[in-house]
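>>> For reference, the sequence and a predicted model appear below.
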Amino acid sequence: MRKNSIKNSRINGEVMKVVAEAIRFSKDPRISPMTSVMDVEVAPDLKTCKIWVSVLGNDEDRQQTMEGLQSASGYIRSTLARTINLRNTPQLRFIMDDSIEYAIDMTKKIDEVKARDDEARAARGEEEEQDYDEN
């Protein structure tokens, strides 16, 4: 099976659904309720699976969630084996994805620059109106 085949894409999607549900119903208190599965990549031989997760919160929440996910990987893997009939149940590897926080940070910076630009325009606009009134 090729890496970008339709079959592999469907398997990735199904694994993503099952893993997200298993994380949501996990009883480990270390796993933050604000944990999202961003992407899943199952190897073509179905032996390994990379799971990118995002946690909304501070660094301590992220660290505890990663520890909880590593601890709950057996439960998540067994849920995956029961739900999806694959030749092999892949070993799970969780990777922290900080793209959401990066996007939020960039949006804040863009809003700050835009606000400063609007203030500068407003100040210039008032000066231009005064010059226009004098003529």
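Sure, I can see it. Residues are numbered from 1 along each chain as shown.

>>> For the rest of this, base every contact and every neighbour count on C-alpha atoms.
Fine.

>>> Do a quick rundown of the strands in this structure.
35-42, 48-55, 91-96 (DSSP state E).

>>> how about Gly13, what does it touch?
Val40 (Cα atoms under 8 Å, 6 or more residues apart in numbering).

>>> My guess is Ile76 contacts Val19. True?
Yes: assessed by Cα atoms under 8 Å, Ile76 is found in contact with Val19 at 6.4 Å.

>>> Which one of the strands of the chain lies nearest to Lys108?
Among the strands of the chain, strand 48-55 comes nearest to Lys108, with 18.7 Å by Cα to Cα.

>>> okay, now the one to match up with it:
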Amino acid sequence: MSQRLDRINELLRREISTVLQRDFEFAGALVTVSGVEITQDLREAKVFIGVLGGHVPNVLEQLAQKRGLIQSRIAKRVVLRCTPILDFRIDNSAERGVEMVNILEEVDKLPKAPLEEEGEDKGE
């Protein structure tokens, strides 16, 4: 991906995060924007959303209903030829990360083989 698209993706991620933080309430959920992928023609953008502690379909539905409002707020702050159409998608990477940490903690509790001492002769 080009550096220009990377910069636009990061700019959109920050601005969408700001709009969601400032203008939206998600009942009992922590909603984060983990990434944005804009198309080459800058007309559409996939917005990856992480949801912790809430009902994911409700959050997606709320974002889809307010997509026009979010796009208009973004258009005021980000100067592009045209404001991209936002497509909100779920990013489960944080959830998978927590699961992985829990698995690693369980593995760490399992009995381990005794360590060999450095001075021991091996089979001689």
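Yep, it's here. Just so it is clear, the structure is predicted and the values come from calculations on it, not from any experiment.

>>> mind checking the longest helix of the second structure?
The residue-count maximum for a helix in the second structure (DSSP state H) belongs to helix 3-23.

>>> check the fit of that helix onto the first structure and give the mean distance.
Aligned to the first structure and superposed, helix 3-23 of the second structure gives a mean residue distance of 0.9 Å (mean Cα distance after the TM-score superposition for the first structure).

>>> In the first structure, what stretch matches that helix?
Taken onto the first structure by TM-score structural alignment, helix 3-23 of the second structure occupies residues 6-26 there.

>>> tell me which residues in the matching stretch are buried?
Neighbour counts over stretch 6-26 of the first structure (16 or more other Cα atoms under 10 Å) mark 8, 11-16, 18-20, 22-24, 26 as buried.

>>> Likewise for stretch 65-83 of the first structure?
For stretch 65-83 of the first structure, by 16+ other Cα under 10 Å, it's 65-69, 72-73, 76-77, 80-81.

>>> got the end-to-end distance for it?
Its start and end residues considered, stretch 65-83 of the first structure measures 24 Å (Cα to Cα, to the nearest Å).

>>> now swap in stretch 75-91 of the second structure and tell me
In stretch 75-91 of the second structure, first residue to last residue: 24 Å (Cα to Cα).

>>> Kindly report the same for stretch 19-27 of the second structure.
17 Å.

>>> what's the residue closest to the geometric middle of the second structure?
Of all residues in the second structure, the one closest to the mean position by Cα atoms, centre = their mean is Ser34, 2.4 Å from it.

>>> Regarding the first structure, what is its longest helix?
In the first structure, with assignment by DSSP H, the single longest helix is helix 99-134.

>>> Right, I'll call it a day here.
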